[in-house]
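[1] Sequence plus the predicted model coming up.
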Amino acid sequence: MSTTGSGDETTLARRELRQLLLKKRAEIPAEARLQAEAAIARNAFDALLALAGARGLQGLVVSAYLPIRGEPVLDALWQRLLEAGARLALPVVVEKAAPMVFREWDGAEPTGRDALGLAVPAADVRVTPEVLVIPCVGFDPAGWRLGYGGGYYDRTLERLVDKGAKSVGVGFELSALDLQPALHDIRLHFICSEARLIDEQSAHKS
């Protein structure tokens, strides 16, 4: 699959790709999904270890996510990170068309809601993530991500990358595609599917 062109043509192509990928994601059989999610969690943990480097995971602030619309369920990853001493956060939309903020998260079921009605920690304890684990509707092996079209992660990454934040995209292998980046897209440092772990160096050679 691919998307090329510019302006309305690219927007339309992305919308069609997004709907196709969401449909395919929803049709993954339950057993295959569980196996894929376990593999994605392992690959993402390896990516986080690589990004942490010599300092290790102790105290590393990682932005997690709560899955919606068939995104990979990575509870095993969040638990493993907490056990390794990492600190977790969840993204919070405080207003539409603005960068997100992050509230520290202990891994328990959150009871608050953000501006989009998504579950977030009720306590507004804000942190700045050093690494963001970001779900992908689609991904390109060159490091580009296709999301839902709202631009929340792009706006947020634009602000955080200047502070040294890193990013790990996660998605099912069926979401791989040839994606022409838009002007606002921010390239990811790692991308993890159940089949592979794409690091920054190999992605930037694509």
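    Looks like it came in fine. Everything numeric in this text was worked out from a predicted model, so none of it was measured. Numbering: from 1, shown residues only.
[2] Only C-alpha atoms from now on, for both contacts and neighbour counts.
    Fine.
[3] quick one: the strands in the protein?
    When secondary structure is read from DSSP state E, the chain shows strands at 2-3, 61-63, 87-92, 101-105, 112-113, 119-120, 131-135, 138-139, 145-146, 166-170, 178-179, 190-192, 197-198.
[4] Please identify the most buried of the ones you listed.
    Of all these, strand 190-192 has the most neighbours on average by mean count of other CA atoms under 10 Å, namely a mean of 29.
[5] what's in contact with that one?
    The contact list for strand 190-192, computed with CA atoms under 8 Å, 6 or more residues apart in numbering, reads 40, 43-44, 47, 139, 141, 143, 167-171, 197-200, 203.
[6] How about stretch 44-63?
    Contacts for stretch 44-63 (CA under 8 Å, 6+ apart): 77, 81, 84-91, 102, 127-133, 166, 168, 170, 190, 192, 197, 199.
[7] what residue is smack in the middle of this structure?
    With distances taken as CA atoms, centre = their mean, residue 134 lies nearest the centre of the chain, 0.8 Å away.
[8] which residue sits closest to that residue, ignoring its sequence neighbours?
    Residue nearest to residue 134 in three dimensions, not counting chain neighbours: residue 169, with 4.7 Å by CA to CA, 6 or more residues apart in numbering.
[9] picking that back up, with residue 155 as the reference, name the closest of the strands of the chain.
    Closest of the strands of the chain to residue 155 is strand 101-105, at 11.0 Å (criterion: CA to CA).
[10] quick one: the closest residue in space to residue 87 that isn't next to it in sequence from residue 74, how far?
    Among residues not flanking residue 87 along the chain, residue 61 sits closest, at 4.7 Å (CA to CA, 6+ apart). Residue 61 sits 17 Å away from residue 74, going by CA to CA, to the nearest Å.
[11] now swap in residue 149 and tell me
    Residue 149 is 22 Å from residue 74, by CA to CA.
[12] Compare those two (neighbour count), which wins?
    Shown here are residue 149 and residue 74; by other CA atoms under 10 Å, residue 74 has more neighbours (21 against 13).
[13] Just the helices from the protein, written as ranges.
    7-26, 30-52, 75-83, 152-160, 200-205 (DSSP state H).
[14] Same list, the ones you listed, but as CSV with distance to residue 183 please.
    Below are these laid out as CSV (distance: least, CA to CA, whole Å):
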stretch, distance to residue 183
helix 7-26, 11
helix 30-52, 26
helix 75-83, 32
helix 152-160, 10
helix 200-205, 17
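[15] dropping in the other structure now:
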Amino acid sequence: MSERRTYASPPCMAAEVDPAYFDPLGTDPDQARDVARWRRAERLRLAAMRDALGQAGRAEVSERIGRHLSRALDARGIGPGVVLAGYWPIKGEPDLRPVLKTLHRAGVTIALPVVETRAAPLVFRRWTPETKMVRGDWNIPVPPPEADELAPDITLAPCLGWSADCYRLGWGGGYFDRTLAARDPRPVAIGIALTAANLPTIYPQPHDIPLDLIVTEDGVPAERMPAP
């Protein structure tokens, strides 16, 4: 009997899957464990800071981020034929679904990430405002298994924290890094974050892959790949 596949939206709940995660490829296991402990503490602090905004504050921040994201995407010539992978917001993440709907109406193909296999790269399934979502392992809405699987040209990544060199602090499961490492060609990766979540460093480990730019409610404070 084949193993039943299950579906879940990925990095959001990864810390609850493996809260003791540390980089197995690190050359110094003690240092890697110290970084893992520091990251766990920062995740709690940054999540609490985001929660403290309240519903109205998060709505305002989401609207501002959406405006800056739209400008950044326009600068990269987004339009019909481009596949953009968004995310379904949970745990106080900025809600960019209005932007995704606008892009869909403009002819951009929208996808959402799905975990098909634990500790493996994500897959991306097509989403439209009319898609009938199903519940994943953590009760998170995801496109159904019959939705088309797509290869994104651009992908958005919600960040708990970020650094000026475009490294992202997520929930800790490594799904997004695995996905960027596996994709060829690699999509343009855009971090979605709060300005106040800026960190001097996330202490990058061998598995960490930098994003191409960060978008916050105040603009684009970090960018590795300027728009053409």
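    On my side now, so go ahead. Everything numeric here is computed off the predicted structure, so don't read it as measured data.
[16] picking up where we left off before, export the strands of the first structure as CSV, with columns for distance to residue 51 of the first structure.
    Formatted as CSV, the strands of the first structure follow (distance: least, CA to CA, whole Å):
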stretch, distance to residue 51 of the first structure
strand 2-3, 30
strand 61-63, 11
strand 87-92, 15
strand 101-105, 20
strand 112-113, 30
strand 119-120, 26
strand 131-135, 8
strand 138-139, 20
strand 145-146, 19
strand 166-170, 8
strand 178-179, 25
strand 190-192, 9
strand 197-198, 13
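[17] Quick check: which of the ones you listed is nearest to residue 16 of the first structure?
    Nearest to residue 16 of the first structure, of these and by CA to CA, is strand 2-3 at 9.7 Å.
[18] what's the closest one in contact with?
    10, 13, 14, 177, 178, 179, 180.
[19] how about the residues you listed in a markdown table, adding distance to residue 154 of the first structure?
    As requested, those are arranged in a markdown table below (distance: CA to CA, whole Å):
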| residue | distance to residue 154 of the first structure |
| --- | --- |
| 10 | 17 |
| 13 | 19 |
| 14 | 15 |
| 177 | 19 |
| 178 | 19 |
| 179 | 15 |
| 180 | 15 |
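[20] of all the residues you listed, which two lie farthest apart?
    Of all pairs in these, the most separated under CA to CA is 10 and 177 at 14.5 Å.
[21] Who has more neighbours out of those two?
    residue 177 (20 against 16).
[22] Which residue of the first structure is paired with residue 161 of the second structure in the alignment?
    Under the alignment defined by TM-score structural alignment, residue 161 of the second structure corresponds to residue 138 in the first structure.
[23] roughly how far apart are that match and residue 25 of the first structure?
    Taking CA to CA, one finds residue 138 of the first structure at 10 Å from residue 25 of the first structure.
[24] Name the residues contacting each of these two.
    residue 175.
[25] The residue nearest to residue 87 of the first structure matches what in the second structure?
    When the second structure is aligned by TM-score structural alignment, the residue opposite residue 61 of the first structure is residue 83.
[26] Then residue 37 of the first structure?
    Correspondence of residue 37 of the first structure to the second structure, assessed by TM-score structural alignment: residue 62.
[27] Based on its surroundings, how many neighbours for its match?
    Neighbours of residue 62 of the second structure under the rule other CA under 10 Å: 23.
[28] quick one, what contacts the closest residue to it other than its chain neighbours?
    Closest residue in space to residue 62 of the second structure, ignoring its immediate chain neighbours: residue 94 at 4.8 Å, by CA to CA, 6+ apart. Counting by CA under 8 Å, 6+ apart, residue 94 of the second structure touches 58, 59, 61, 62, 65, 158, 192, 193.
[29] my guess is the fifth one meets residue 216, correct?
    Yes. When contacts are counted by CA atoms under 8 Å, residue 65 of the second structure is listed as touching residue 216 (5.4 Å).
[30] shared neighbours of the two, which are they?
    residue 192.
[31] Tell me if I'm right that the match of residue 161 of the second structure and residue 175 touch.
    Yes. Counting by CA under 8 Å, residue 138 of the first structure touches residue 175, with 4.5 Å between them.
[32] list residues touching both of the two?
    With CA under 8 Å, 6+ apart as the test, residue 138 of the first structure and residue 175 both reach residue 21.
[33] Now check the second structure for the residue matching residue 21 of the first structure.
    Match for residue 21 of the first structure (TM-score structural alignment): residue 46.
[34] Now that match: closest residue in space, sequence neighbours ignored.
    Using CA to CA, 6+ apart and skipping residues adjacent in sequence, the residue nearest residue 46 of the second structure is residue 160, 6.1 Å away.
[35] in terms of contact, does the one you found touch residue 43 like I think?
    Yes. Residue 160 of the second structure is within contact range of residue 43, at 6.6 Å (criterion: CA under 8 Å).
[36] between those two, who's got more neighbours?
    Under the criterion of other CA under 10 Å, the comparison of residue 160 of the second structure against residue 43 puts residue 160 first, with 26 against 19.
[37] Contacts only, for that one.
    Residue 160 of the second structure touches 43, 46, 47, 168, 169, 170, 171, 193, 197, counting by CA under 8 Å, 6+ apart.
[38] show me what contacts the residue lying closest to residue 61 of the second structure once chain neighbours are set aside?
    Computed as CA to CA, 6+ apart, the closest residue to residue 61 of the second structure that is not its neighbour in sequence is residue 217, at 5.7 Å. Residue 217 of the second structure makes contacts with 61, 62, 64, 65, 66, 68, 193, 194, 195, as judged by CA under 8 Å, 6+ apart.
[39] Right, I'll leave it there.
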